[in-house]
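In: Next one to model:
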Amino acid sequence: MAISQHQVQVNQQTATDAAMQVHENNHIELLGERLFARPSQYFVIHKPAGCICSNKDEAYPSVFKAVGLNQNEQLHIAGRLDADTTGLVLATDDGRWSFSITRPEQRCPKVYKVTLAKPITHNAIEQLERGLVLQGEAKATLPAMVNTLSATEVELSIYEGKFHQVKRMFAATGNRVKALHRQQIADIVLDIAPGEWRALSQLEIDCFSST
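Out: As a prediction, the model looks like this:
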């Protein structure tokens, strides 16, 4: 309404298109009063099982609804988890920040605790740490780091976020993932109980600029 009535100026020019893109450093005025963008929001969520990383309920409830985090229409998930996977999820309304997390070039480590159906073998560890070709993929995965916790439990660090990647990686070694939990992304370590959320500190927000 304000734009159609020529009440908005961007960099001293009258705005005529409601779809025009503006940036933080643009000078925007409404009826002569300067407007400022509100600060972006950044949250860590401990995702429980049985919910999806979506803004809306589908076959499973939205993770935002499951943990009671409002403002879900403005937020999106940076690096989704499957409905049955638990652990660390990041939510924000800052698209550039979330892109820096999800693109493989950033080499942003994601650490998972994996419970397997069968004991892991030395050959499987070598395959995972070398990188392996997943079904339907042309290129091998980036080399992973494997820390053996027990015969059927490992800590796996990866640097990508392909569809069902961890489950597909172990399937390629002849094993099956029984339970999957993400406990860390870059320098952000999960430190809240299942179903809880908290705002990120500025130090945590800034850690992705150097990953």
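In: rest of the way, CA atoms for contacts and neighbours
Out: Noted.
In: residues touching Tyr159, list them.
Out: Residues in contact with Tyr159 (CA atoms under 8 Å, 6 or more residues apart in numbering) are 104, 107-110, 142, 144.
In: all strands for this protein, in order.
Out: Using DSSP state E, the strands assigned to the chain run over residues 8-10, 13-14, 28-30, 33-35, 42-47, 76-78, 86-92, 110-116, 145-150, 153-158, 177-185, 188-189, 197-199.
In: export those to CSV and tack on distance to Gly136 and mean neighbour count?
Out: Output for the strands of the chain, formatted as CSV (distance: least, CA to CA, whole Å; neighbours: other CA atoms under 10 Å):
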stretch, distance to Gly136, mean neighbour count
strand 8-10, 47, 20
strand 13-14, 51, 12
strand 28-30, 48, 18
strand 33-35, 49, 11
strand 42-47, 29, 24
strand 76-78, 24, 21
strand 86-92, 26, 24
strand 110-116, 22, 21
strand 145-150, 23, 15
strand 153-158, 19, 21
strand 177-185, 19, 19
strand 188-189, 32, 16
strand 197-199, 36, 17
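In: Following up with a second sequence; could you model it the same way so I can compare the two?
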Amino acid sequence: MKNSKPSKVRLDKLLGSLGYCVRKEVAVLLRDGVITHIDNLSLKSDTKVSHEEILYEGEPLDPPTGIVILMNKPLGLVCSHDDGEGRLVYDLLPPRWRMRDPKISTIGRLDKETSGLLLLSDDGALLHRLTSPKHKVPKVYEATLDRPLQGDEAEIFASGTLMLNGEKNPCLPAKLTIIDESHVTLEITEGRYHQVRRMFAAVGNHVMALHRSSFGDLTLGDLKEGEYRLLDLEEMTN
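Out: Okay, here's the model as predicted:
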């Protein structure tokens, strides 16, 4: 079997897709020595190169398309690209990552008042796979409730018959684990709008605090609030 060579693209297109600059700026960055070849070969804006050949300020380029980011989302940040909605989760990333093409987007959303595990990616197929209801990816939330449990919530959530206000179909079965009378974890396999909060509202309670602790097999590990890391392929395929 022949080894396939890395595909090559124009230098200005490569750097533009990774958000380092707009294409017309590449010539200036080359002149100033910001962009160099790993083997010190001569470069022009239209030189066809592979990703691993290029250095930016002496450092390898950011990963190509297909990155997945695991973030410990703080409270108060919005999962949106609209600056008018407040401070965005994307503000925690390097500024150039917001300029990547394809765009980095969140895999599902956590509302402004929910913290915890958030995935982001520029891989459209992965975004679809992990958010599609048919794949039933489990997600675990830790919730603090306004009032003590009544005692039948676990059975109701597990039944697959709970209807949310305004919905035509019942929620899929969910697993409630009781820590104490007002602290629980809830594992769901859907991603409806404000689903956990609405599920507890449907049984006469109110979620005071909400934190997502896992997404599929992924957990936050030792990531502190506001921190993030890139996932490798092995982590995404487990």
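In: TM-score of the superposition?
Out: Superposed pair, TM-score by TM-score structural alignment, normalised by the length of structure 1: 0.78. Supporting alignment: 176 aligned residues with a CA RMSD of 2.0 Å.
In: Distance to His122 of structure 1 added to the strands of structure 1, as a markdown table?
Out: As requested, these are exported to a markdown table (distance: least, CA to CA, whole Å):
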| stretch | distance to His122 of structure 1 |
| --- | --- |
| strand 8-10 | 61 |
| strand 13-14 | 65 |
| strand 28-30 | 60 |
| strand 33-35 | 60 |
| strand 42-47 | 31 |
| strand 76-78 | 33 |
| strand 86-92 | 27 |
| strand 110-116 | 14 |
| strand 145-150 | 10 |
| strand 153-158 | 12 |
| strand 177-185 | 17 |
| strand 188-189 | 28 |
| strand 197-199 | 38 |
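In: Of those strands, which is nearest Ser98 of structure 1?
Out: Ser98 of structure 1 lies closest to strand 76-78 among the strands of structure 1, at 5.1 Å (CA to CA).
In: closest one to Ile205 of structure 1 among the strands of structure 1?
Out: Going by CA to CA, the one of the strands of structure 1 nearest Ile205 of structure 1 is strand 42-47, 7.4 Å.
In: who touches that closest one?
Out: So strand 42-47 of structure 1 is in contact with 63, 67, 85-94, 190, 192-200, 205, going by CA under 8 Å, 6+ apart.
In: one more time with 7 Å, if that's ok
Out: 63, 86-92, 192-200 (CA atoms under 7 Å, 6 or more residues apart in numbering).
In: What range does that strand cover in structure 2?
Out: Mapped onto structure 2 using TM-score structural alignment, strand 42-47 of structure 1 spans residues 68-73.
In: and the matching stretch, how far from structure 1 on average?
Out: Mean deviation of stretch 68-73 of structure 2 relative to structure 1 after superposition (mean CA distance after the TM-score superposition for structure 1): 0.6 Å.
In: Give me the spatial nearest neighbour of the counterpart of Ile179 of structure 2 in structure 1, chain neighbours excluded.
Out: Matched to structure 1 by TM-score structural alignment, Ile179 of structure 2 sits across from Leu149. With CA to CA, 6 or more residues apart in numbering as the criterion, Leu149 of structure 1 has its nearest non-adjacent residue at 6.9 Å, and that residue is Glu155.
In: OK, contacts around the one you found?
Out: 111-114, 146-149.
In: Tell me which of those persist in structure 2.
Out: Mapped onto structure 2 and checked by both residues aligned by TM-score structural alignment, their matches' CA atoms under 7 Å, the contacts of Glu155 of structure 1 keep the contacts 111-114, 146-148.
In: What sits closest to the residue opposite Val207 of structure 2 in structure 1 once aligned if chain neighbours are left out?
Out: Aligned against structure 1 by TM-score structural alignment, Val207 of structure 2 finds its counterpart in Val177. Nearest residue to Val177 of structure 1 in three dimensions, chain neighbours excluded: Leu116, at 4.7 Å (CA to CA, 6+ apart).
In: any idea how far Leu180 of structure 1 is from the one you found?
Out: Here Leu116 of structure 1 is placed at a distance of 9 Å from Leu180 of structure 1 (CA to CA, to the nearest Å).
In: and what of Ala59 of structure 1?
Out: Following CA to CA, the distance that separates Ala59 of structure 1 from Leu180 of structure 1 is 20 Å.
In: Next: Tyr42 of structure 1.
Out: Where Leu180 of structure 1 is concerned, Tyr42 of structure 1 sits at a distance of 24 Å (CA to CA).
In: Ok, Met169 of structure 1 next?
Out: Applying CA to CA to Met169 of structure 1 and Leu180 of structure 1 gives a distance of 13 Å.
In: Then Leu90 of structure 1?
Out: In this view, Leu90 of structure 1 and Leu180 of structure 1 are 17 Å apart by CA to CA.
In: again with Ile158 of structure 1
Out: 13 Å.
In: For structure 2, which segments are assigned as helices?
Out: Here structure 2 has its helices, by DSSP state H, at 11-17, 26-31, 124-131, 153-159, 195-202, 233-237.
In: want to throw these into TSV with distance to Leu55 of structure 2?
Out: Output for these, formatted as TSV (distance: least, CA to CA, whole Å):
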stretch	distance to Leu55 of structure 2
helix 11-17	10
helix 26-31	11
helix 124-131	27
helix 153-159	53
helix 195-202	45
helix 233-237	23
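In: With that, I have no additional questions.
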